[in-house]
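*Asks:* one predicted model, sequence on top.
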Amino acid sequence: MEFEDYLRIFRAHWLVIGVITLLAAAAAFAYSSIQPQVFTSSGSAIVTTGGSASLGDALVGDNYAKSRVKSYLDIAKSRQVAEIAAAQLGTTDSADSLIQRVSVSNPTDTAVLRVNAEGATPEEAQALAEAWIYGMTEVVDDIETSDGAETVIALQTLDTASLPGAPSSPNTRLNVALGLLLGLALGIGYALIRAVRDRYLRLPSDVEREFDVPVLGTLPFDQSVAKKGAGVTTIGTPLSEAIREARTNLEFMDVDNPPRVVVVTSALPGDGKSTTAIKLAQSVAETGRNVILIDADLRRPSVAKVLGLVDGAGLTHVLVGKARPEDVLQQSGTSGHMWVMAAGAIPPNPSELLGSRAMQSLLYSFPDDTLVLVDSPPLIPVTDAAILTARTDGALVVARAGKTTIDLLDRALANLERVNGRPLGVILDGISRKGPGSELYGYGYEYTSEKSGRSGSRSESSRARHAGKKAER
């Protein structure tokens, strides 16, 4: 994936990422709140070698002290020191439990022993640190004078134990910060997993990444069309502008051999193929070019009803010879360039009628400068659209953003290819104007069919199948 893909994913899932991040931070804060407070007091002791008469004696004494402090570090962690500290505190805690609450370290290249002691209160931590330093000095003194001889080396208190002003544990700020980072990582991980597992087509790049078929248009969701139907006027709306883009792309996709008869279909019902066919026909008529819209969905016809036309006579009557095309063509709109042929009576054998020679002769009986759009059934449930496409200049496949999956569109295109049908392109319908892809409807948007070159999740055989068909044509 490219950087823009990551940005799109984050924009699509920013709310979930934010919620997970806040929940993780809240969990870290709650965890910190229920943990017992621990205070840490620190103090130190230093190994001394007495006075020195010269600089040489001082250097020798210093080196001797540094060498002895390594041994004293082990002594400082002994049970003997712990027992003296316990007696000093007057506590009944065992020596082992006190050892667990104390740490002793020797800063590099020094003769100092630094003691850190933990307690439930500041005073308890301070008292333990002082008692521990006292125990260390006592044990070292006993060892150094055990043979009765005088010694010049001794362990003395350097810094008295401090009184902590704030607990050292739990570190609420650090825990919340770590919770935020962990939550952010989990949120981003969730978004990326969802994106990888998301098989729905949402943007043109999703189609072009997976298929060698251009996206001829991206249509935004239009609430007025959803409520009032495809016959509602959409002049000046983002939908009308997007339809004009699709119309222009269709007109210029093959300048030397422009398609005259185009099937409009989809993978499944409800993807918006009939609405797209009607809007596209209206847009072509606006340019002054004659366009004929034929309702060839002989199973669930809707074009005449949506446009408020008579649906009693139409395509089926022409195919069986009961009417002439000019008898059932009805003018639609105010442009004077758009005619509609309703489906007519629903026959018992739609596939046979649509695949007949009479159907093909009808489609190419109109003037060469007239664009014929054929609204057909979906590709996956029935074979009608595939049969029609094989006998026309190609098909526009309408996919519903957020509903049509990669696998469904792959099956639909495969059905076309089995009969050597030509997919002219995909129109992605119903893109949200507020979510990812909404930037497509800003001023100056232009369609491009350049492929990103990124690998998709479909199999290589499926991609090769599409590429082979394209090469043959």
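*Replies:* Looks like it came in fine.
*Asks:* C-alpha only now, for contacts and for neighbours.
*Replies:* OK.
*Asks:* which parts of stretch 349-364 are buried?
*Replies:* Using 16 or more other CA atoms under 10 Å as the test for burial, stretch 349-364 gives 350-351, 353-355, 359-360, 363.
*Asks:* let me fix that, I meant to ask about stretch 293-307.
*Replies:* Buried positions in stretch 293-307, judged by neighbour count with 16+ other CA under 10 Å: 293-299, 301-304, 306-307.
*Asks:* now the two most distant members of the residues you listed.
*Replies:* R299 and L307 (18.1 Å; CA to CA).
*Asks:* who are the packing partners of whichever strand or helix holds L174?
*Replies:* Secondary structure from DSSP states H and E places L174 in helix 172-197. Applying 3 or more CA pairs under 8 Å, 6 or more residues apart in numbering; DSSP states H and E, one finds that helix 172-197 contacts helix 3-12, helix 14-34.
*Asks:* which other residues reach the helix or strand that comes right after the last one?
*Replies:* Counting by DSSP H and E, the next helix or strand C-terminal to helix 14-34 is strand 39-48. Residues from elsewhere that reach strand 39-48, judged by CA atoms under 8 Å, 6 or more residues apart in numbering: 62, 65-66, 68-69, 111-122, 125-126, 129-130, 133, 152-164, 166-169.
*Asks:* so which of the buried residues of stretch 349-364 is the closest to R197?
*Replies:* Taking CA to CA as the measure, R197 lies nearest S351 of these, at 36.6 Å.
*Asks:* any idea how far Y31 is from the closest one?
*Replies:* The gap separating S351 from Y31 is 67 Å, by CA to CA, to the nearest Å.
*Asks:* secondary structure class of V374, three-state.
*Replies:* Here V374 is recorded as strand under DSSP: H, G, I helix; E, B strand; the rest coil.
*Asks:* which residues touch it?
*Replies:* So V374 contacts 261-264, 277, 293-296 (CA under 8 Å, 6+ apart).
*Asks:* adding distance to S94, write the residues you listed out as a markdown table.
*Replies:* Below are the contacts of V374 laid out as a markdown table (distance: CA to CA, whole Å):
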| residue | distance to S94 |
| --- | --- |
| V261 | 95 |
| V262 | 91 |
| V263 | 89 |
| V264 | 86 |
| A277 | 87 |
| L293 | 94 |
| I294 | 95 |
| D295 | 92 |
| A296 | 92 |
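*Asks:* could you export these as a markdown table, including secondary structure and distance to K403?
*Replies:* Below are these laid out as a markdown table (DSSP: H, G, I helix; E, B strand; the rest coil; distance: CA to CA, whole Å):
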| residue | secondary structure | distance to K403 |
| --- | --- | --- |
| V261 | strand | 28 |
| V262 | strand | 24 |
| V263 | strand | 21 |
| V264 | strand | 18 |
| A277 | helix | 19 |
| L293 | strand | 26 |
| I294 | strand | 26 |
| D295 | strand | 24 |
| A296 | coil | 24 |
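*Asks:* second structure for comparison follows:
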Amino acid sequence: MNPQQSVTPVDYLRAVRQRWRLVLLVVALCAGTALGVSLSSEKQYDATAQLLLRGQEPADALFDPGGSAGARDPERALNTEVQLIKIGPTAHLVRRELGLGRTTDELLEQVEVTTSSTSDIVDLQVRDPNPMMAARIANALADAYVQFRVESARERYREAADLAQRQLLALSGPDRRTPEGLELQARRRDLLIAAGLQTGGATVVRRASIPVSAARPRPKLAAAIGIVLGFLLGIAAALALNLIDRRLKDEHQVEQFFGLPILAAIPRPLRRAAAFDDPAQREAYGLLAANLRSAEVGKESSVIMITSPSPADGKTSVTIGAARAYARLGLSVIVIEADLRRPAFGRYTDVSFSAGVTGVLAGGSLANELLWLDADTLLPSEGTDGAIGVLPAGDVPDNPQRTLSDPRMRLVIEIARSMADVVLIDSAPLGTVNDATVLAPLVEAIALVARINQTTRDAARRAMRTVANLDANALGVVVTDAGGGARHEYYAPVPARGAAATPGGSRRAATPTEASTRP
């Protein structure tokens, strides 16, 4: 009888499925927002120039005769060159050359330098709203870097030649013709020649062309990201609402939180005025009567209390529907309206009720107070065959619980048992007042009623705690407002060919859906 507490992945999937409209709405909003922002964003164009960065040049042997400089880490050297491309002086030269109205830092924010792990090629990419300007900046930056490398290399050789010249001048006249002096003269001459031949070790291998299409924004990608993000957010929202919304959403949750089997699932009627005459409802109530009957096998007569965790769960409708189903099975049935706080039987028939339960407890006769109603029309019946005996609540007492605690209530129920095969007692909700706890010891079994999207998980748990404390025999749960689905549609009425409209004029009782409120 203990409701299951564990939550499985299937429960999460069921929660998402129940709120699939919310998920689709969030997906549509996210995708639409992402697409709108993307389409309204300023277009950006990418232009890319490529540089080849070489290692040590032949003339570098003048500085490093042993070749130790060529042994330095190539990756580290390449990363150093990448940093040199992005330093301020190079960008400053480009900004001044092109007359750009932006700072050096703003210009560098447009530049992205990437290297390859398999070659010495460096990609120099520039992003700008103007495609022509993007290409101009990329080419100018590449040229400026090459020129920077050339000037740096030449300056290095000139400084070395000046050093050799100073060393040569430090020698006296005769010493200049010594091998050391001659070597300094040759070294100075070679350095000056090398300075004029320097290329800087960098070459533009591909100049940037004017881009034809924009690199940003990318509406399709933005929409795809919006769909994925919206799907994730939609699922999160559905799960969050599932935690916040405590109402039971389907039969699985009813069974889970009550910890009881489903006796029957009463669907909503296909038409507002159908209710008890709805074929699917008739079938569902027939199943309910059969299940209740099978639970009481071996007993000549049974007394079953029908109650619910909270008001508006539909217990009175279920009581009347079950009574009609019993009558159709050829069983005699008596219904006792023991909900003395909010009597509701009067909403289902135009018959004026008698003193009822309160009158019998005050000294009246059960036989005199019973009203026999036709099971199909809920109108007065001339006999008891195929009819339902109804003992209405009567006048609302000041203290319903004390009234039901009257010892004569047990006698009323026993007399009703002796007169019928089945006695159904419509009791006040378990979670609202204690009236049902007074009646529980007087009955043989309890059937609870839960309405989809009405009964809450907390109410279900409270009701089951009450049932456990009473040590009552809970047969199961009747689900009202259940989704009919394909099985419900199977019973949809199909008019016969050439059949005339159904004649009116037959007097019938008001249906549950026509009542302003539900018990």
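*Replies:* Thanks, I have the structure now. Being a predicted model, the structure only gives us computed values, none of them experimental.
*Asks:* tell me how the two chains score on TM-score.
*Replies:* Superposed pair, TM-score by TM-score structural alignment, normalised by the length of the first structure: 0.79. Supporting alignment: 428 aligned residues with a CA RMSD of 3.4 Å.
*Asks:* what number of residues lie near the aligned residue in the second structure for V262 of the first structure?
*Replies:* Aligned counterpart of V262 of the first structure in the second structure: I304 (TM-score structural alignment). When neighbours are defined as other CA atoms under 10 Å, I304 of the second structure has 24 of them.
*Asks:* what's the answer for the one 3 residues further on, then?
*Replies:* Residues near T307 of the second structure, counting by other CA under 10 Å, number 30.
*Asks:* so how far is G483 of the second structure from it?
*Replies:* Using CA to CA, we find T307 of the second structure at a distance of 21 Å from G483 of the second structure.
*Asks:* swap in E489 of the second structure?
*Replies:* On the measure of CA to CA, E489 of the second structure and G483 of the second structure end up 11 Å apart.
*Asks:* when those two are compared, which one has more neighbours?
*Replies:* G483 (18 against 12).
*Asks:* which residues touch the nearest residue to the more buried one once chain neighbours are set aside?
*Replies:* Leaving aside its sequence neighbours, G483 of the second structure sits nearest to P267 (CA to CA, 6 or more residues apart in numbering; 5.7 Å). Going by CA under 8 Å, 6+ apart, P267 of the second structure touches 280-281, 284, 480-484, 488.
*Asks:* again, but for A459 of the second structure
*Replies:* 309-310, 431.
*Asks:* how does it look with 10 Å?
*Replies:* Going by CA atoms under 10 Å, 6 or more residues apart in numbering, A459 of the second structure touches 246-248, 257-258, 308-310, 430-432, 450, 465.
*Asks:* and T334 of the first structure, by the same measure?
*Replies:* Residues near T334 of the first structure by CA under 10 Å, 6+ apart: 282, 285-286.
*Asks:* next step: the residues you listed restricted to helices.
*Replies:* Among those, DSSP state H puts 282, 285-286 in helices.
*Asks:* would you turn the helices and strands packed on helix 172-197 of the first structure into JSON lines with distance to Q80 of the first structure and mean neighbour count?
*Replies:* JSON lines is the format used below for those (distance: least, CA to CA, whole Å; neighbours: other CA atoms under 10 Å):
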{"stretch": "helix 3-12", "distance to Q80 of the first structure": "60", "mean neighbour count": "14"}
{"stretch": "helix 14-34", "distance to Q80 of the first structure": "35", "mean neighbour count": "17"}
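*Asks:* picking up where we left off before, which of the contacts of A459 of the second structure count as buried?
*Replies:* Buried subset of the contacts of A459 of the second structure (neighbour count, 16+ other CA under 10 Å): 247-248, 257-258, 308-310, 430-431, 450, 465.
*Asks:* can you tell me which of those residues lies nearest to T358 of the second structure?
*Replies:* Taking CA to CA as the measure, T358 of the second structure sits nearest to L430 out of those, at 20.6 Å.
*Asks:* state the helix or strand in which the counterpart of A246 of the first structure in the second structure lies.
*Replies:* Following TM-score structural alignment, the counterpart assigned to A246 of the first structure within the second structure is L288. Here L288 of the second structure, judged by DSSP H and E, is contained in helix 279-295.
*Asks:* please pull up the equivalent of L280 of the first structure in the second structure.
*Replies:* Match for L280 of the first structure (TM-score structural alignment): A322.
*Asks:* that match should be in a helix, yeah?
*Replies:* Yes: judged by three-state DSSP, A322 of the second structure forms part of a helix.
*Asks:* separation between the aligned partner of R218 of the second structure in the first structure and L178 of the first structure?
*Replies:* Residue correspondence, TM-score structural alignment: R218 of the second structure in this structure matches N171 in the first structure. In this view, N171 of the first structure and L178 of the first structure are 11 Å apart by CA to CA.
*Asks:* repeat for G312 of the first structure
*Replies:* 70 Å.
*Asks:* swap in P204 of the first structure?
*Replies:* Counting by CA to CA, the gap from P204 of the first structure to L178 of the first structure is 38 Å.
*Asks:* residue nearest the middle of the second structure, spatially speaking?
*Replies:* I235 (2.2 Å; CA atoms, centre = their mean).
*Asks:* quick one: contacts for the aligned residue in the first structure for that one?
*Replies:* Alignment note: I235 of the second structure maps to I188 in the first structure; criterion TM-score structural alignment. Residues counted as contacts of I188 of the first structure (CA under 10 Å, 6+ apart) are 6, 9-10, 13-14, 16-18, 20-21, 182, 194.
*Asks:* quick one, what contacts the closest residue in space to G55 of the second structure that isn't next to it in sequence?
*Replies:* The shortest distance from G55 of the second structure to any residue other than its chain neighbours is 6.7 Å, reached at G201 (CA to CA, 6+ apart). Contact partners of G201 of the second structure, counting by CA under 10 Å, 6+ apart, are 52-57, 146, 149-150, 153.
*Asks:* now list the buried members of those residues.
*Replies:* For these, buried by 16+ other CA under 10 Å: 52-53, 55, 146, 149-150, 153.
*Asks:* about what we covered before: number of residues surrounding the match of L280 of the first structure?
*Replies:* Residues contacting A322 of the second structure under the criterion other CA under 10 Å number 25.
*Asks:* still on that earlier bit, right, and out of the contacts of I188 of the first structure, which lies closest to S462 of the first structure?
*Replies:* Using CA to CA, those come closest to S462 of the first structure at R194, 23.3 Å.
*Asks:* stretch 229-240 of the second structure vs the first structure, average distance?
*Replies:* Taken over the aligned residues, the distance from stretch 229-240 of the second structure to the first structure averages 0.9 Å (mean CA distance after the TM-score superposition for the first structure).
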